[in-house]
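In: Here you go, sequence then predicted model.
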Amino acid sequence: MKSPKHVLAALSLSVVLLAAGCSSNNNNQSANNGGTPSASGQPETSTSASTEKLQIKTSFYPMYEFTRHVAGDLADVESLIPPDVEPHDWEPTAKDLAEITDADVLIYNGAGLEGWVDQVTSSATGGNLTTIEASKGLDIMDGFVEEEEEEGHDEGQEEEHDHGGLDPHVWLSPALAIKEVGNIEQGLAQVDPNHADTYKANADAYVAQLQQLDQDFKDGLKDVKRKDFITQHAAFGYLAKEYGLTQVPIAGLSPEQEPSAAKMAEIVDFAKEHNVKTIFFETLVSSSVADTISKEIGAKSAVLNPIEGLTAEDQANGLDYIGIMRQNLEALKTALNE
């Protein structure tokens, strides 16, 4: 059964679609898949003065960041979810739905993160909107599900169902971020084939930076003293898998999910047994659960950022995806060598 907010969103979309005009883009097609490595530098610009820019909506910050590097000056790229808003439970307003319908392209992560996408795409099939699923074709892992106390289990199941039981956090592995950039590049090339070479050149330049980031993670984590880390939110499964680590999550895929008392006790026992000295929490949500466990075992708490949005401090410091991932690498190196 759909929740009331999903029903309201669907009704809002129906009204919006009756009023919304068609996009001016004449090259829209369905698009997915791909990926390529290479060069250096910043996004290239268009040399065609008469070309209208693509209007691209992206779901949340990593999709915006990847897309703006690929599109360069060939598109106006905007994020639907504000940078300081946690995206797991965000729902589009009628205004958001109208903007999506009027856009040429919607780029989203997929793997169940954006539960509202199916409503948008199924209702907008008669228009010119092209959707690009950045995680298309990737090996998506099952999500973490707590099986402890029944009371907590029911709430956990509801949260996990928002993702279809899948873990959507692929962008936190630089190696998989490279593949997402490739999917975006190939999708835009299908929408706008006249500029396919520019999209590829832009993607290659950004992928070169991501490849260096990936290598830095490999080098920085290969000789750490310990391989397990405790985190408040089960967002780092892909990162852990890529670099030979073990994520020990306190709660599930949704950062708002509260762990059961039994799960809390289990984590405390694990931390004491393995002499864990750092408990990771994240930005955009309360650190209370991580703080409780760290006080219980005499450890400290530190940030491991899932990059689901930028904080005001991140923006003030000029941080982006690569900058925050480098902060994550340093935090992991410190904790895993204690």
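Out: Sure thing, it's come through.

In: Only C-alpha atoms from now on, for both contacts and neighbour counts.
Out: Noted.

In: what about residue 52, neighbour count?
Out: 12 (other CA atoms under 10 Å).

In: show me where the stretch 1-150 of the chain has helices.
Out: In the stretch 1-150 of the chain, the segments counted as helices under DSSP state H, counting those that start in this stretch are 4-19, 61-71, 94-102, 117-123, 150-161.

In: deepest of these, which one?
Out: With neighbours defined as mean count of other CA atoms under 10 Å, the helices of the stretch 1-150 of the chain peak in mean count at helix 61-71, which reaches a mean of 24.

In: just to revisit the earlier point, residue 332 is nearest to which of the helices of the stretch 1-150 of the chain?
Out: Taking CA to CA as the criterion, residue 332 comes closest to helix 61-71 out of those, the separation being 20.5 Å.

In: Show me what that closest one is packed against.
Out: Here helix 61-71 is seen to pack against strand 75-79, strand 105-108, helix 174-191, helix 196-221 when contacts are counted using 3 or more CA pairs under 8 Å, 6 or more residues apart in numbering; DSSP states H and E.

In: Check the gap between residue 106 and residue 20 for me.
Out: With distances defined as CA to CA, to the nearest Å, the gap from residue 106 to residue 20 amounts to 16 Å.

In: Those two: which has the busier surroundings?
Out: Legend: neighbour count by other CA under 10 Å for residue 106 and residue 20, higher for residue 106 (24 against 16).

In: what sits against residue 10?
Out: If you count contacts by CA atoms under 8 Å, 6 or more residues apart in numbering, residue 10 has them with residue 119.

In: Count the residues that sit near residue 273.
Out: A count of neighbours around residue 273, defined by other CA under 10 Å, yields 9.

In: actually residue 179, not the one I wrote
Out: Taking other CA under 10 Å as the criterion, the count of residues near residue 179 is 24.

In: try this one side by side with the last:
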Amino acid sequence: MPTAAPSRFPRPSTRTALVAAVAALTAVTATACSTSSPSGSKASGGASDSSGHGSGKAIQVVAAENFWGSIAAQLGGDHVHVTSIIANPDADPHDYEPTAADARAVAGAQYAIVNGVGYDTWADKLLAANPGSGRAELKVGDLVGVKPGGNPHRWYAPADVHKVIDKITEDFKKADPADAAYFDQRKKDFEAKDLAAYDKLISDIKGRYQGTPIGASESIVTPLAEGLGLKMLTPETFLGAMSEGTDPTAKDKAVIDDQIKNKQIKIYVYNSQNSTPDVQAQVKEAKDAGIPVATVTETLAPADATFQQWQTSQLQGIEQALAKATGR
């Protein structure tokens, strides 16, 4: 198999960009900048608006990634204004370069959501540069009890998603007690209606295919596999290496080749936003062996999709692949 690419995406110097962003943050803090309509093009992956408006009593929210931003925007409705920093499918959340617009968004935020577990350390640095006397912060990894070194992809863990929903609603109510009933109703509707298809697919897949062995391209798939009750056969060391942009070992690649050749896995799931030569080779091998292939992505795809639209589409692809592989 070909040698893996040296990193997930081309990565210029993060340090230089971070220094510039922190400098910009320091400059705008004194003027208490608003998060209204921050600049952010899809080409650069900078901050972009997700929902709500920037006037009145709207809670100013900044989310490091748009998958958490989408949930926050839907839970807050027109009582929040959400800015998601990572909103471009081509941006690498692991090693993102903050912009001046990102610094301004952080400076004006009353509530910040970061993933944590080493996934978005650049966001921690931006927040630390401006402590903010009244800003509340949610670090998802801390909320769900995943320690440093653990799998950071918590938005692919269905149980963790619901914990985040509970916490965001609780924090919105603390920030705006007068509208607590509004936020409770938003949460009720979101879980009962908007997430209905998402929750049903998870339940259906787990009920029908629990214990089915699968292969994957990286550790982003692991929390989802666990949530669906599927058995991950790909070596954990390979999954971690691909997620971190390091070279997998020849031993791990040989194990995966053998799993595919002997059809030890029923389906293969890969992150199409991180399709290195090694992954491309495995996808080809799986298809040539008659093993159905499904895809996931790191961030919302398309970028204007809601969290549930994105996840439901991917779950349907996995369900179809499992049905094809098992005949049920």
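Out: In hand now; what should we look at? This is a predicted model, so every value here is computed, not measured.

In: Could I get the TM-score for this pair?
Out: The pair, once superposed, lands on a TM-score of 0.75 when counted by TM-score structural alignment, normalised by the length of structure 2; 287 aligned residues with a CA RMSD of 3.1 Å.

In: on that earlier part again, include distance to residue 181 of structure 1 when you put the helices of the stretch 1-150 of structure 1 into TSV, please.
Out: Formatted as TSV, the entries for the helices of the stretch 1-150 of structure 1 read as follows, by distance: least, CA to CA, whole Å:
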stretch	distance to residue 181 of structure 1
helix 4-19	29
helix 61-71	6
helix 94-102	21
helix 117-123	19
helix 150-161	26
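
In: closest to residue 216 of structure 1 out of these?
Out: Ranking the helices of the stretch 1-150 of structure 1 by distance to residue 216 of structure 1, with CA to CA as the measure, places helix 61-71 first at 19.3 Å.

In: residue ranges of the strands in the stretch 201-338 of structure 1, please?
Out: Assignment of strands within the stretch 201-338 of structure 1 using DSSP state E, counting those that start in this stretch yields the ranges 228-231, 246-249, 278-281, 300-303.

In: so how far is residue 18 of structure 1 from the residue in structure 1 that residue 61 of structure 2 lines up against?
Out: Under the alignment defined by TM-score structural alignment, residue 61 of structure 2 corresponds to residue 56 in structure 1. With distances defined as CA to CA, the gap from residue 56 of structure 1 to residue 18 of structure 1 amounts to 21 Å.

In: Repeat that for residue 111 of structure 1.
Out: Taking CA to CA as the measure, residue 111 of structure 1 falls 29 Å from residue 18 of structure 1.

In: Run through who's touching the lengthiest helix in structure 2.
Out: Counting residues, the longest helix found in structure 2 (DSSP state H) is helix 307-326. Under the contact criterion CA under 8 Å, 6+ apart, helix 307-326 of structure 2 has outside partners 67-68, 70-71, 194-195, 197-198, 201-202, 205, 209, 266-267, 269, 291-296, 300-302, 328.

In: can you rerun that using 6 Å?
Out: 67, 70, 198, 266, 292, 294 (CA atoms under 6 Å, 6 or more residues apart in numbering).

In: Residue 114 of structure 2 and residue 65 of structure 2, how far apart?
Out: Distance of residue 114 of structure 2 to residue 65 of structure 2, computed by CA to CA: 7 Å.

In: Let me fix that, I meant to ask about residue 25 of structure 2.
Out: Counting by CA to CA - residue 25 of structure 2 and residue 65 of structure 2 are separated by 19 Å.

In: how many neighbours does residue 228 of structure 1 have?
Out: Neighbour count for residue 228 of structure 1, taken as other CA under 10 Å: 17.

In: what does it align to in structure 2?
Out: Residue pairing (TM-score structural alignment): residue 228 of structure 1 is matched to residue 213 of structure 2.

In: And for residue 174 of structure 1?
Out: When structure 2 is aligned by TM-score structural alignment, residue 174 of structure 1 is paired with residue 158.

In: Please determine how far that match is located from residue 292 of structure 2.
Out: Distance from residue 158 of structure 2 to residue 292 of structure 2, by CA to CA: 23 Å.

In: These two: which is more packed in?
Out: When residue 158 of structure 2 and residue 292 are compared on other CA under 10 Å, the one with more neighbours turns out to be residue 292, at 22 against 17.
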